[in-house]
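In: Next one to model:
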Amino acid sequence: MARLTQRLLLALLMLAGASSATAQEAPVLLVAHTGVDTRQLTRDTTRAIFAMRQRTWPDGQAVRVFVLANDHPVHARFAKERLAVYPHQLQLAWDRMVFSGTGQAPNRVTTQAEMRERLASTPGALGYLEREYLDDRVQVITMD
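Out: Got it, this is the predicted structure:
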């Protein structure tokens, strides 16, 4: 009986590990309003936009940046995987701009569903979503 319990426990642990690994493998995609003409951004440009240093799209349209809370797992994955920075580094950059009066922090949303709605309804908007939240009201921007 003890051996069966150990096997079940080991199997459950393996399943839990596999499911969390699978969840982490799903990419967080860069997503914009459908009216944005840009279809591809470099990592450096994307990082500059999310650090609020670049405020316009290449065509001159204002960028409206939307982010989830610093402690949201999707925000953390986006910052680390796509921007190659930690969430606290972004927050420090935003705080510096706000406190110095040289810029603004991005717009915060609480959920990915809210993110999708704000991206779809705000011209020039840029944010990020997991694939399951995509629909035809937003477009994916590829990163090279």
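In: drop to CA atoms for contacts and neighbour counts, all remaining ones
Out: Noted.
In: Which SSE is immediately downstream of the helix or strand hosting residue 120?
Out: Per DSSP states H and E, residue 120 falls inside helix 112-121. Moving toward the C-terminus from helix 112-121, the first helix or strand encountered (DSSP H and E) is strand 125-130.
In: Against which helices or strands is the very next helix or strand once past that following strand packed?
Out: Note on strand 125-130: by DSSP H and E, the next helix or strand toward the C-terminus is strand 138-140. Packing partners of strand 138-140 (3 or more CA pairs under 8 Å, 6 or more residues apart in numbering; DSSP states H and E): strand 28-33, helix 112-121.
In: The shortest one to strand 125-130, inter-axis angle?
Out: Counting by axes from the mean of the first three to the mean of the last three CA atoms, to 10 degrees, strand 28-33 points 140 degrees away from the direction of strand 125-130.
In: Next, the structure of the following sequence, for comparison with the previous one:
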Amino acid sequence: MGIHFCSLLAAATLLFAVSGSASAELVVIVSARSPATSLSSDQVAAIFLGQAGRLPDGADVVALDQRIGSSERDQFYRQVAGKTPALLKAHWSKMVFTGRGQPPREALDGSTVRRMVAENPSMIGYVDRSALDGSVRPVLVLR
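Out: The predicted structure is shown next:
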């Protein structure tokens, strides 16, 4: 039984190490032409959960999500809103059913998010830090 326990412990440790290293450093981005320079995690959560449609300066903002099932999306909502995919689905089901909102539009991947946000100063999205370029500005770094 001791060998079996050690094998399980080793497998669990390896799984934790692999899943921990798979986390990306995500950044919340706006267009380089946007007046926004920084946002708090609570402000970002309110925007992406349909509870706020404006930036602190009063400018309209439109959230853009990564695709359902992507690791970036799951990590983003876990870090910013404390929501698992199931809790997020329940949140949006309630919002849609009560007529209080629609979920953010989805983009295929991080490069699509970056391109769409860069082209539209009223959009906000999130990408892996490695996807940053001069066309977008980070307003929140998630660690």
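In: List the TM-score for the superposed pair.
Out: Overall, the chain-to-chain superposition scores 0.78 on the TM-score scale (TM-score structural alignment, normalised by the length of the second structure); 131 aligned residues with a CA RMSD of 2.4 Å.
In: in stretch 116-134 of the first structure, what counts as buried?
Out: Of the residues in stretch 116-134 of the first structure, those scored as buried under the neighbour-count criterion (16 or more other CA atoms under 10 Å) are 116, 118-120, 122-129, 134.
In: ditto for stretch 18-38 of the first structure
Out: 28-34, 36.
In: for those residues, which one is nearest residue 95 of the first structure?
Out: The shortest separation between residue 95 of the first structure and any of those is 23.0 Å, and it belongs to residue 30 (by CA to CA).
In: I'd say that closest one and residue 126 touch.
Out: Yes - judged on CA atoms under 8 Å, residue 30 of the first structure makes contact with residue 126 at a distance of 7.4 Å.
In: how close does residue 50 of the first structure sit to residue 15 of the first structure?
Out: Separation of residue 50 of the first structure from residue 15 of the first structure (CA to CA, to the nearest Å) stands at 35 Å.
In: These two: which has the busier surroundings?
Out: For residue 50 of the first structure against residue 15, the residue with the higher neighbour count under other CA atoms under 10 Å is residue 50, and the figures read 25 against 12.
In: ok, the residue mapped onto that one from the second structure - contacts?
Out: Under the alignment defined by TM-score structural alignment, residue 50 of the first structure corresponds to residue 48 in the second structure. Applying CA atoms under 8 Å, 6 or more residues apart in numbering, one finds that residue 48 of the second structure lies in contact with 63, 103-104.
In: And stretch 37-46 of the first structure, what's buried?
Out: The neighbour-count criterion (16+ other CA under 10 Å) identifies 41, 45-46 as the buried residues of stretch 37-46 of the first structure.
In: Now render these as JSON lines, adding secondary structure.
Out: Rendered in JSON lines, the data for the buried residues of stretch 37-46 of the first structure read as follows (DSSP: H, G, I helix; E, B strand; the rest coil):
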{"residue": "41", "secondary structure": "strand"}
{"residue": "45", "secondary structure": "helix"}
{"residue": "46", "secondary structure": "helix"}
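In: what's the closest of those to residue 69 of the first structure?
Out: The nearest member of the buried residues of stretch 37-46 of the first structure to residue 69 of the first structure, counting by CA to CA, is residue 46 at 18.3 Å.
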